[in-house]
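K.L.:
Below is the structure, and that's it, no one-letter string:
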């Protein structure tokens, strides 16, 4: 199956789904489509709540596209590459509608940043998380502000430093990333649908104003995340990272 970003609107609920055959890793074009779709659904008059999900029943998101990462040969291209997740995070931050995250399985790197940028995140017991960037000689510079905002500096730095370890969904819930964790995808989907439906009964203006307050203090993120993308874009050109990527290949 080819990669895609698609959306559906039913009963004032917009469901946005992304997919990539390589464990839902996200290349630049899919990230751009995802950011645009989130923005469009946020501005859609018929939408009150957004559900964000990925296709398949295993990995939620394996992070950035490894193929594109290996193809970076200059700092400008590197900045553009790492700006992909920055643009998605900023689209989620600015979206005036609540975004419910639906995390069915493991999520890595940029995928953790996406989960952390949702306003309310629901997951299965299989939704372990890992920040693996340090393994290849870079760091989670772009996604760490969103993760730190949701989980705190201590938890974010722990998983960023311990880049080889998957942290269980129960740990992520304890640290505030997930609101609830379910034993199965079916149980989670039932809960997500019911929760989204209930949110639609609330005052849309009240929810929009609440979201602004939840994201207070992030007005500089457009510039900050762009600067962080440039740091990653520079580090990916280092001899250490290039040699490490060859080993992974």
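P.N.:
Yep, that arrived. Bear in mind the structure is a predicted one, so any value in this text is a computation, not a measurement.
K.L.:
use CA for all of it now, contacts and neighbours both
P.N.:
Noted.
K.L.:
so what's the spatially most central residue of the chain closest to, chain neighbours aside?
P.N.:
Centroid-nearest residue in the chain, with C-alpha atoms, centre = their mean: residue 114, separated by 1.1 Å. Distances taken as C-alpha to C-alpha, 6 or more residues apart in numbering put residue 89 closest to residue 114, at 6.4 Å, once the chain neighbours are dropped.
K.L.:
And the helix or strand hosting the one you found, what's buried?
P.N.:
Assigned by DSSP states H and E, residue 89 falls within helix 75-94. Judged by neighbour count using 16 or more other C-alpha atoms under 10 Å, the buried positions of helix 75-94 are 75, 77-94.
K.L.:
Put this next to the previous one:
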């Protein structure tokens, strides 16, 4: 069941040391700022919970995994401060995922755009369906995927990130994403996906939590400067979104 709340929904279920965090929004599971803020806080909170060994990140419904940031909020930005704050939303979530101390499994059931690709990249292990195509379309509206780029490049390398960013109007299919390292495995349908997510999360939850936590640190080594880096990137996007080019492009999309 998909949500109809304007600011979206966020639910966490904890069972057998596995925390499942599920987000949803009527507009293809996109993120208004308030929902991003709640998600960042949820990762931090669950990360501190000793009853949790592993986290599953998923979205509602059977269609899009995540359509990125809220288009309505993007259109409404009128000053630099609001711009930076808007783009800090995904920065804060990625940093929370990076530092929460728990391994995160991404369950990606459908298409993913922009910030949603960043969310997938910030997971430690991603399982997806054949429908989970990806696209970074930011260039088409005069901005770029600056905030999520470090997370995406860390996963798929600079060449694939470049290809994804510069070919801003094309979808890359799930097998392309797997070949580049964004997805670990791709399944034919959601039923198969969910079975494997369950099997993997149960295995991980049976391992020594201290070993999992130490491994998380090892996997994210070299990202210690991301708090500052992603804030700088949010400022770049916040400035670009105020440009005449972007304002014109957004007004076309709105029509």
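P.N.:
Right, received. Where do you want to start? Keep in mind that this is a model prediction, so the values were computed, not measured.
K.L.:
about what we covered before: the second structure: which residue goes with the residue nearest to the centre of the first structure?
P.N.:
For residue 114 of the first structure, the aligned position in the second structure is residue 119, judged by TM-score structural alignment.
K.L.:
Against residue 108 of the second structure, how distant is its match?
P.N.:
10 Å (C-alpha to C-alpha, to the nearest Å).
K.L.:
before we move on, what about residue 188 of the second structure?
P.N.:
12 Å.
K.L.:
what residues do these two have in common as contacts?
P.N.:
residue 129 (C-alpha atoms under 8 Å, 6 or more residues apart in numbering).
K.L.:
the more surrounded of those two?
P.N.:
Per other C-alpha atoms under 10 Å, whichever of residue 188 of the second structure and residue 108 has more neighbours is residue 108, with 32 against 11.
K.L.:
Show me what counts as buried in whichever helix or strand residue 251 of the second structure is part of.
P.N.:
Using DSSP H and E, residue 251 of the second structure sits in helix 244-254. Within helix 244-254 of the second structure, the residues scored as buried using 16+ other C-alpha under 10 Å are 246, 247, 250.
K.L.:
List the contacts of residue 37 of the first structure.
P.N.:
If you count contacts by C-alpha under 8 Å, 6+ apart, then residue 37 of the first structure has 5, 7, 16 around it.
K.L.:
Just the ones of those residues in strands?
P.N.:
Mapping these onto strands (DSSP state E) picks out 5, 7, 16.
K.L.:
what do we get in the second structure for the last one?
P.N.:
This points to residue 16 of the first structure. In the second structure, residue 16 of the first structure lands on residue 21 (TM-score structural alignment).
K.L.:
The first one now?
P.N.:
Under the alignment (TM-score structural alignment), residue 5 of the first structure pairs with residue 10 of the second structure.
K.L.:
Quick one: the helices in the stretch 151-255 of the second structure, in order.
P.N.:
Counting by DSSP state H, counting those that start in this stretch, the stretch 151-255 of the second structure has helices at residues 174-180, 190-206, 209-219, 226-240, 244-254.
K.L.:
Any chance of CSV for these, columns distance to residue 47 of the second structure?
P.N.:
Below are those laid out as CSV (distance: least, C-alpha to C-alpha, whole Å):
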stretch, distance to residue 47 of the second structure
helix 174-180, 27
helix 190-206, 14
helix 209-219, 10
helix 226-240, 17
helix 244-254, 37
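K.L.:
Nearest to residue 69 of the second structure among those helices would be which one?
P.N.:
Closest approach to residue 69 of the second structure among the helices of the stretch 151-255 of the second structure (C-alpha to C-alpha): helix 226-240, 12.6 Å.
K.L.:
Now do that closest one: which range of the first structure does it align onto?
P.N.:
Using TM-score structural alignment, helix 226-240 of the second structure corresponds to residues 221-235 of the first structure.
K.L.:
Give me the buried positions along the matching stretch.
P.N.:
221, 224-235.
K.L.:
Let me know the closest of the residues you listed to residue 150 of the first structure.
P.N.:
Using C-alpha to C-alpha, these come closest to residue 150 of the first structure at residue 221, 15.0 Å.
K.L.:
And for that closest one, nearest residue in space, chain neighbours not counted?
P.N.:
residue 90 (7.2 Å).
K.L.:
how near is the aligned residue in the second structure for the one you found to residue 225 of the second structure?
P.N.:
Matched to the second structure by TM-score structural alignment, residue 90 of the first structure sits across from residue 95. To residue 225 of the second structure, residue 95 of the second structure is 10 Å away according to C-alpha to C-alpha.
K.L.:
Any idea how many residues pack against the aligned partner of residue 43 of the first structure in the second structure?
P.N.:
Alignment note (TM-score structural alignment): residue 43 of the first structure maps to residue 48 of the second structure. Counted by other C-alpha under 10 Å, the residues lying close to residue 48 of the second structure total 13.
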